[in-house]
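A.B. asks: the following comprises the amino acid sequence and a computationally predicted model.
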Amino acid sequence: MRSRYSAYVLRLEPYLLATWHASTRPASLDLAADTARWLGLQVRRHETPATDRAIVEFVARYKIGGRAQRLHEISRFVREDGRWFYVDGDFPEHAADATPA
């Protein structure tokens, strides 16, 4: 999760796509148009209910146009061939304002 957050901060689209599970991966991301200034990441919870599945709850803070925002997501990951991949997530707060991690 932390590496994906860092990739968003650095706008590393190839890394984000490479760590996104093929079943839910978008064809591309438009990070060049992203005006967010990322401010911090707080991992609230991590669960590994099964050997090859994990859940990470986090809050990421950012600013757009000088206005502070937060992204609260409960993400699902799966491990294949020893590598973890982001699958999808739920947004317990402000679902209309949330964007995927």
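C.D. replies: Perfect, thanks for sending it.
A.B. asks: switch to C-alpha atoms for all contacts and neighbour counts from now on
C.D. replies: OK.
A.B. asks: my guess is residue 84 contacts residue 55, does it?
C.D. replies: No. Residue 84 is beyond contact range of residue 55, at 11.3 Å (criterion: C-alpha atoms under 8 Å).
A.B. asks: so for these two, which residue has more residues nearby?
C.D. replies: residue 55 (20 against 17; other C-alpha atoms under 10 Å).
A.B. asks: let me see the contact set for residue 36.
C.D. replies: For residue 36, the contact set (C-alpha atoms under 8 Å, 6 or more residues apart in numbering) comprises 62, 63, 64, 65.
A.B. asks: by neighbours, which of these wins?
C.D. replies: Most surrounded of those: other C-alpha under 10 Å gives residue 62, at 19 neighbours.
A.B. asks: circling back: which of the contacts of residue 36 fall in strands?
C.D. replies: Using DSSP state E, the members of these that fall in strands are 62, 63, 64.
A.B. asks: got JSON lines for those, with distance to residue 6 too?
C.D. replies: Listed next are these as JSON lines, based on distance: C-alpha to C-alpha, whole Å:
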{"residue": "62", "distance to residue 6": "13"}
{"residue": "63", "distance to residue 6": "16"}
{"residue": "64", "distance to residue 6": "17"}
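A.B. asks: got another one to weigh against that:
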Amino acid sequence: MSFGSASTRPSAAAECPCGGGAFGRCCGPILDGAPAPTAERLMRSRYTAFALGDRVHLTRTWHPRTRPDEIDVDDGTSWHGLVIEHAVEDGDAAVVAFRARWRQHGGDGELRERSRFVRRGGRWVYVDGDVG
């Protein structure tokens, strides 16, 4: 299954773009504003937000110190799968390593990132990541 910025929001029973089960029990509530219980769940919801073009969620879950002025989700990229390689939490800090497959303008690729998260005001937020 692929998702791109032109996708509509899945039904609650549909498979979540992140591959974690039914959208209504996986990323749907987090995209609606519920706090992610772990950094990995936040990472999954951010992948889903990129797949669905949800700038509001991406902005809300990006640390204000590192958040760009503009988040581009309408660049013609469609997302085809997420694999979490590992996730480690240590108090209010966490690292999540993942691979995400994409397609853009007829070409396929894979994004690999080691993302850093912190808990801020009781909620996990994305800080930054090392792509490679």
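C.D. replies: Looks like it arrived, so ask away. Just so we're clear, the structure is a prediction, and the values are computed from it rather than from any experiment.
A.B. asks: pick the one among the ones in strands among the contacts of residue 36 of structure 1 closest to residue 78 of structure 1.
C.D. replies: Comparing those against residue 78 of structure 1 with C-alpha to C-alpha places residue 62 closest, at 26.5 Å.
A.B. asks: matching residues in structure 2 for the longest helix seen in structure 1?
C.D. replies: The longest helix of structure 1 (DSSP state H) is helix 2-10. Using TM-score structural alignment, the residues of structure 2 aligned to helix 2-10 of structure 1 are 44-52.
A.B. asks: that stretch vs structure 1, average distance?
C.D. replies: Compared with structure 1 after the fit, stretch 44-52 of structure 2 shows a mean deviation of 0.3 Å (mean C-alpha distance after the TM-score superposition for structure 1).
A.B. asks: so what corresponds to residue 52 of structure 1 in structure 2?
C.D. replies: So, by TM-score structural alignment, residue 52 of structure 1 is matched to residue 92.
A.B. asks: should've said residue 78 of structure 1
C.D. replies: Under the alignment (TM-score structural alignment), residue 78 of structure 1 maps onto residue 118.
A.B. asks: neighbours around its match, how many?
C.D. replies: Neighbours around residue 118 of structure 2, by other C-alpha under 10 Å: 22.
A.B. asks: was I right to think it contacts residue 90?
C.D. replies: No. Contact between residue 118 of structure 2 and residue 90 fails when scored by C-alpha under 8 Å: they sit 9.6 Å apart.
A.B. asks: show me where structure 2 has its helices.
C.D. replies: Under DSSP H, structure 2 gives helices at 28-31, 39-52, 55-60.
A.B. asks: so which of those comes closest to residue 111 of structure 2?
C.D. replies: helix 39-52 (11.1 Å).
A.B. asks: pick out whichever of the contacts of residue 36 of structure 1 sits closest to residue 90 of structure 1.
C.D. replies: For those, the nearest to residue 90 of structure 1 is residue 62 (18.5 Å; C-alpha to C-alpha).
A.B. asks: residue in structure 2 matching the closest one?
C.D. replies: In structure 2, residue 62 of structure 1 lands on residue 102 (TM-score structural alignment).
A.B. asks: which residue packs closest to its match, ignoring adjacent ones?
C.D. replies: residue 79 (4.4 Å; C-alpha to C-alpha, 6 or more residues apart in numbering).
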